[in-house]
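*Asks:* sequence first, then the predicted structure, then my questions.
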Amino acid sequence: MKLTKYTHACVRLEKDGRVLVLDPGTFSETKEALAGAEAVLVTHEHGDHIDVPAMVNALRGNDSLAVFGPGGVAAHLREEAPEAAGRIHTVEPGSSFEAAGFSIRSYGGQHALIHPQIPVVVNIGYLVDGNVYHPGDSFIIPDGMSVQTLLVPLHAPWNKASEVVDFVIGVRAARAFQIHDGLLNDMGLKMVESHVSRLGGKYGTEFVHLAPGESVEV
């Protein structure tokens, strides 16, 4: 399968001519990522993970596009695009389903804590084809499955470098690529990635940096 990284948290997966997109948010090249997509997986409702106006336009412009996400995300999209309600699906943690020819398993349940005074929203992590794991804004480790390709949230208001490294060590995927890096400058990015690469490598994970728009076979 081909994986293309976009700015921040969005990735696009392609297999057998079919396209699945995860977390097309406002920090990302949403229109480009969604071109030709059959399905979209949304981890949670924050704007850097779903660009609602862009998603509504995509649903209206593509009658075969389906969206999967937590209840709040699905309800909001149904309100904004009622004509596409039948193609907007609520996902619960611990479920399995098919999307655009990809096999999906969902994990988690809630967003990582930012601050006690900031409400915690629902967050779903997705494992695609038993291979690529996108955790959204959480460090939930999938149970019962071996992850081959890990998408690592490098930097956010809810994490610190030690937690990022421990997440990579805990999952122990064969390879890892960065996501959630839109708030870092070049110096900060290199610093965090060096920790992930060096310490994760001790436990068998090869970390590779992907630039926005860069693709790799996984």
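*Replies:* Okay, I see it. Residues are numbered from 1 along each chain as shown.
*Asks:* C-alpha from now on. contacts and neighbour counts both.
*Replies:* Noted.
*Asks:* so Gly36 touches Val19, yeah?
*Replies:* Yes. Counting by Cα atoms under 8 Å, a contact exists between Gly36 and Val19, whose distance comes to 6.7 Å.
*Asks:* ok, these two, which is more surrounded?
*Replies:* Under the neighbour definition other Cα atoms under 10 Å, Gly36 and Val19 were set side by side, and Val19 has more, 22 against 17.
*Asks:* quick one: contacts of the longest strand seen in the chain?
*Replies:* Identified as the longest strand of the chain according to DSSP state E is strand 102-108. Residues outside strand 102-108 that contact it (Cα atoms under 8 Å, 6 or more residues apart in numbering) are 20, 91-98, 123-130, 138, 140, 142.
*Asks:* put this beside the first:
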Amino acid sequence: MLLTKYTHACVRLEQDGRVLVLDPGVFSESATALAGADAVLITHEHADHYDGDALTTALAESAELIVYAPAGVARDLRVRAPGHDGQILDAAPGDTFTAAGFAVQCFGGQHAVIHPTMPIVANVGYLIDDDVYHPGDALTVPDGVSVGTLLVPVHAPWSKVSEVVDFVVSVRAPQAFQIHDGLLNEQGLAFTESHIARIGGRHGVTFRHLHTGQSVEI
């Protein structure tokens, strides 16, 4: 499986000519990430994970594209893209389905708390082919499964470094790569990633940084 990292939280998975994209947001190169995509998974409604305009265009360009998202996101996309209801499906914690030939399991339920005065929205984390886990904006450890490749939200308004490190240690995936890194400059990112790599390494996790547009075989 080929994994390509895009800016912030977006990744593209390719295998045997099939393409699955997760969280193409407004910080990401959404049009590039979505080119030729067979299916898209959205974790939650925030714009850095859900570029509604880009997805509306992608649906208009491909009658075969399927988008899976929490109910609120799916509802918004149906309004944006009338006539494409059959291509937009709800996803919720506990669901299992096949998207673009990839086996998908759903975990989580809620976005992490940003501030008590701000409403909490739905958030679905996705485990792909019993290997790649994208948690969206929550540090939910998926229960009853083993993760091979963890996508780590390294920085967010709702997290701190110690929580991110504990998440990596708890999941204990053999390999991990960063996501949700669009709000840090190079110095801040290097500082945060050094803690994740150092402490995660003590627990058998090999953490690697991927540059925007970089691909890796997993």
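*Replies:* Done, it's in. Quantities reported herein were computed from a predicted structural model and do not represent experimental measurements.
*Asks:* got a TM-score for the two of them?
*Replies:* For these two chains in superposition, a TM-score of 1.00 is obtained (TM-score structural alignment, normalised by the length of structure 1); 218 aligned residues with a Cα RMSD of 0.4 Å.
*Asks:* the longest helix that structure 2 contains against structure 1, how far on average?
*Replies:* For structure 2, the helix that runs over the most residues, judged by DSSP state H, is helix 186-201. Once the two are superposed, helix 186-201 of structure 2 sits an average of 0.3 Å from its aligned residues in structure 1 (mean Cα distance after the TM-score superposition for structure 1).
*Asks:* residue boundaries of the strands in structure 1?
*Replies:* Going by DSSP E, structure 1 shows strands at 2-5, 11-15, 18-22, 39-41, 66-69, 88-90, 96-99, 102-108, 124-128, 132-134, 149-153, 175-179, 206-207, 215-217.
*Asks:* chain center to the first one: distance?
*Replies:* For strand 2-5 of structure 1, the distance from its own C-alpha centre to the chain's C-alpha centre is 12 Å (Cα atoms, centre = their mean, to the nearest Å).
*Asks:* how far apart are it and its match in structure 2?
*Replies:* Taken against structure 2, strand 2-5 of structure 1 registers an average deviation of 0.2 Å after superposition, with mean Cα distance after the TM-score superposition for structure 1.
*Asks:* which elements pack onto that strand?
*Replies:* Using 3 or more Cα pairs under 8 Å, 6 or more residues apart in numbering; DSSP states H and E as the contact criterion, the neighbours of strand 2-5 of structure 1 among helices and strands are strand 11-15, strand 215-217.
*Asks:* run the angle between the longest strand of structure 1 and strand 11-15 for me.
*Replies:* The directions of strand 102-108 of structure 1 and strand 11-15 differ by 150 degrees, with axes from the mean of the first three to the mean of the last three Cα atoms, to 10 degrees as the criterion.
*Asks:* equivalent range in structure 2 for stretch 184-192 of structure 1?
*Replies:* Equivalent residues of stretch 184-192 of structure 1 are located at 184-192 in structure 2, counting by TM-score structural alignment.
*Asks:* shouldn't His8 of structure 2 be in contact with Phe177?
*Replies:* No. Because the distance of 11.8 Å does not satisfy Cα under 8 Å, His8 of structure 2 is recorded as not touching Phe177.
*Asks:* more neighbours, these two?
*Replies:* Neighbours per residue, other Cα under 10 Å: of His8 of structure 2 and Phe177, the larger number sits with His8, 26 against 18.
*Asks:* let me see the contact set for the residue positioned nearest the centre of structure 2.
*Replies:* The centroid of structure 2 falls nearest to His134 when counting by Cα atoms, centre = their mean (4.2 Å). Shown here is His134 of structure 2, whose contacts under the criterion Cα under 8 Å, 6+ apart are Gly125, Tyr126, Leu127, Leu150, Leu151, Val152.
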